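A.B. asks: what would the 3D arrangement of this be:
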Amino acid sequence: MQLSLEDHINKVLFKADLLNTCCVANDAYDEYHYIAANLHSYIEYNDYTICKEMLEDILCSSLSSGEDDDVSDVVLSDFVSLASLASVINDLEKYLTEHFPK
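C.D. replies: Here you go, the predicted model:
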């Protein structure tokens, strides 16, 4: 059974645990659901493509704690390993190429 795009994104983010939430250890499969849903919308809107900036924007938004926070104040590298981020991007690019060929 093939996962939907949004479920695949959630699975990739869950396994990578980019924000170090300990979701894998706690079996919190829904930890990245909101981020996956937003990323799915971005990807659909952008004709099933993804770029590093897209994921970074969504992760930064999720790190801001409320309306008063300025997303530009969030330094993603303080929270996320660049190698892990690259691994997630590569996985999603591969999935999109295989399932949504141009």
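
A.B. asks: only C-alpha atoms from now on, for both contacts and neighbour counts.
C.D. replies: Will do.

A.B. asks: can you tell me the element Ala36 falls in?
C.D. replies: Here Ala36 sits within helix 33-45, counting by DSSP states H and E.

A.B. asks: and this one, so I can compare the two:
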Amino acid sequence: MITRKEVERVAKLARIGISKKEEEKFARELSLILDYVKKLKEVDISKTLPTSHSIEIENVTREDHVQISKKLGRAGKEKIAEKLLKLAPETKDSYLKVKSIL
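C.D. replies: Below is the predicted model:
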């Protein structure tokens, strides 16, 4: 159990001002946290293997690859790219030119 005196001492060390009401509140809350930690320490984990991740999850992303639309074909795609480039305020070669953000 954390006492008000301990909370007051920690507050002084941290150089924060807290009221008597807050001292009582923090003493209760910190005591509850320590009780919970005590319960966690009682859990038997002797048969649990160490892991680097708590949940076994696999990467489900796929490799990116370029595909030309079957409906448009390469020529149709190039026409769309040209139209989009014409709409851009600034371009260089076949790229959009944007302001640096870093």
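
A.B. asks: TM-score for the pair, please.
C.D. replies: Here the TM-score for the pair of chains, by TM-score structural alignment, normalised by the length of structure 1, is 0.25; 35 aligned residues with a CA RMSD of 2.7 Å.

A.B. asks: so where do the helices sit in structure 2?
C.D. replies: 4-13, 20-42, 73-87 (DSSP state H).

A.B. asks: quick one, which of those is nearest to Leu96 of structure 2?
C.D. replies: Relative to Leu96 of structure 2, the nearest member of those by CA to CA is helix 73-87, separated by 6.8 Å.

A.B. asks: and that closest one, what does it pack against?
C.D. replies: The criterion is 3 or more CA pairs under 8 Å, 6 or more residues apart in numbering; DSSP states H and E, and there are no helices or strands that helix 73-87 of structure 2 contacts.

A.B. asks: buried sites along it?
C.D. replies: Leu85 (16 or more other CA atoms under 10 Å).

A.B. asks: ok, now stretch 52-63 of structure 1?
C.D. replies: Buried-residue list, stretch 52-63 of structure 1, by 16+ other CA under 10 Å: 54-56, 58-63.

A.B. asks: now these in CSV, with secondary structure and distance to Val12 of structure 1?
C.D. replies: Output for these, formatted as CSV (DSSP: H, G, I helix; E, B strand; the rest coil; distance: CA to CA, whole Å):
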residue, secondary structure, distance to Val12 of structure 1
Met54, helix, 15
Leu55, helix, 12
Glu56, helix, 15
Ile58, helix, 15
Leu59, helix, 14
Cys60, helix, 18
Ser61, helix, 19
Ser62, helix, 17
Leu63, helix, 18
